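Trainee: Please work out how this folds:
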Amino acid sequence: MKPVWSIKQVFSNAEAIRRAVSALTEKDVYIGVPAENAGQRSGGINNAELSWLHEFGAPAAGIPARPHLLPGVEDIRNEAVKILKDAAQKALDGKENAVEPALERIGLLGQNAVRARFQNNDWPPLKDATLDAAPLKKDDEGNVIRDKKGNARRGKSRREKGRVNPLLDTGQLMKSHTHVVRKRGSA
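Mentor: Alright, predicted model coming up:
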């Protein structure tokens, strides 16, 4: 009797699994004020520094803590864990292209949760002096606008404008909070 040879083709997606798991473990999601969004503000401080200042407060300067970043990220923790578990399972199934969208989704959830903290919070209220301060009106070159008698003209105060929520006068600081997905070690 002659020996019988059989050939069986076996498909291995080990390489796809390795790439997918690598993609999941080699990237990080950063939520906050990235350098490219920090922007320079009047007074020489940028939005990243201002965010840190308000997150932890500066008692010596009379600025109470108004935490927004850490509580905002904490708000999405459970949902982020579910998304990561799902992405890990897809990575083990060799679906490398499922990783990046999962990380982006976590970043967007975190960004929105942090921004929501600017509107829904239990922060200490602004001082009356801050609410009643009327800013000087300036022209395009930054010169103070004066009336016919030479008195400086002033705009409406925050209280007059109805903007009494701390850190939400223009929304610039809130909008600077975003997310980025980067390769680990490149931040």
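Trainee: CA atoms for contacts and neighbours, from now on please.
Mentor: Will do.
Trainee: I'd assumed Leu173 was in contact with Leu167.
Mentor: Yes. Between Leu167 and Leu173 there is a contact under Cα atoms under 8 Å: 7.2 Å.
Trainee: Looking at these two, which is more packed in?
Mentor: Leu173 (22 against 19; other Cα atoms under 10 Å).
Trainee: which SSE is that one in?
Mentor: Taking DSSP states H and E as the definition, Leu173 sits inside helix 172-176.
Trainee: which stretch of helix or strand covers Ala16?
Mentor: Ala16 belongs to helix 14-25 when assigned by DSSP H and E.
Trainee: In contact with Asn165: list those residues for me.
Mentor: For Asn165, the contact set (Cα atoms under 8 Å, 6 or more residues apart in numbering) comprises Gln119, Pro125, Leu126.
Trainee: To compare with the earlier structure, here is another sequence to fold:
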Amino acid sequence: MNFSKLDGLLNRIKALGQKEICVGVIAKTASRKDQKARFSNAQIAAVHEFGAPNKGIPARPFLRSTLIRNKQVYTEALATQMRKSVKQRQSAEQAYQAVGLKAASDVQHEIRHGAHTPLKTTTIQRKKSSQPLIDIGQLHQSITSIVRDINES
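Mentor: So this is what the prediction gives:
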């Protein structure tokens, strides 16, 4: 009996369970390109996601709502990707990256096209747009995903 193939399969399966996908504004994308910016992309995302009632800013969730709504889609996609990994068509890292890229893309789509609370008239006049969550596009561009080992959490 060839145990080296079995050992290889067991190692691939073990590697699949040692990863997690993080989606959102990751530390490396949190800073703003404008050096005079008062807030990072992560801070701006948090304000929009949860709102700031004391500042008159309603919650406009785009991250949690997208990930929750698509949870089953991501679960099925990860299962498909993992099967490819077990069959040695890709690494465990690639399996997770594929699903992370899809989730980040979905969040960006939600920022652009989601049904968010409309902006106040004064905000529309200031930014010359009625599009919530997008001013100059840096928050949208900062949404990404990373794959990391579970023990890095």
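Trainee: quick check: the helix holding Ala16 of structure 1 aligns to which part of structure 2?
Mentor: Counting by TM-score structural alignment, helix 14-25 of structure 1 lines up with residues 6-17 of structure 2.
Trainee: Remind me what the helix holding Ala16 of structure 1 packs against, helices and strands.
Mentor: Contact partners of helix 14-25 of structure 1 among helices and strands, from 3 or more Cα pairs under 8 Å, 6 or more residues apart in numbering; DSSP states H and E: helix 77-92, helix 99-119.
Trainee: mean distance, the helix or strand following it to its aligned residues in structure 2?
Mentor: Moving toward the C-terminus from helix 14-25 of structure 1, the next helix or strand (DSSP H and E) is strand 27-32. Compared with structure 2 after fitting, strand 27-32 of structure 1 has a mean deviation of 0.6 Å; criterion: mean Cα distance after the TM-score superposition for structure 1.
Trainee: for strand 27-32 of structure 1, packing partners?
Mentor: helix 99-119, strand 178-183.
Trainee: Tabulate the ones you listed (JSON lines), appending distance to Glu36 of structure 1 and mean neighbour count.
Mentor: Shown next, in JSON lines, are those (distance: least, Cα to Cα, whole Å; neighbours: other Cα atoms under 10 Å):
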{"stretch": "helix 99-119", "distance to Glu36 of structure 1": "15", "mean neighbour count": "21"}
{"stretch": "strand 178-183", "distance to Glu36 of structure 1": "10", "mean neighbour count": "17"}
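Trainee: Pipe these into JSON lines and attach distance to Leu53 of structure 1 per row.
Mentor: Shown next, in JSON lines, are those (distance: least, Cα to Cα, whole Å):
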{"stretch": "helix 99-119", "distance to Leu53 of structure 1": "14"}
{"stretch": "strand 178-183", "distance to Leu53 of structure 1": "17"}
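Trainee: Residues touching stretch 88-103 of structure 2, excluding its own?
Mentor: When contacts are defined by Cα under 8 Å, 6+ apart, stretch 88-103 of structure 2 is touched by residues 12, 15-16, 19-23, 67, 74, 77-78, 81-82, 84-85, 144-147.
Trainee: What's Ser105 of structure 2 aligned with over in structure 1?
Mentor: Aligning on TM-score structural alignment places Ser105 of structure 2 opposite Asn112 in structure 1.
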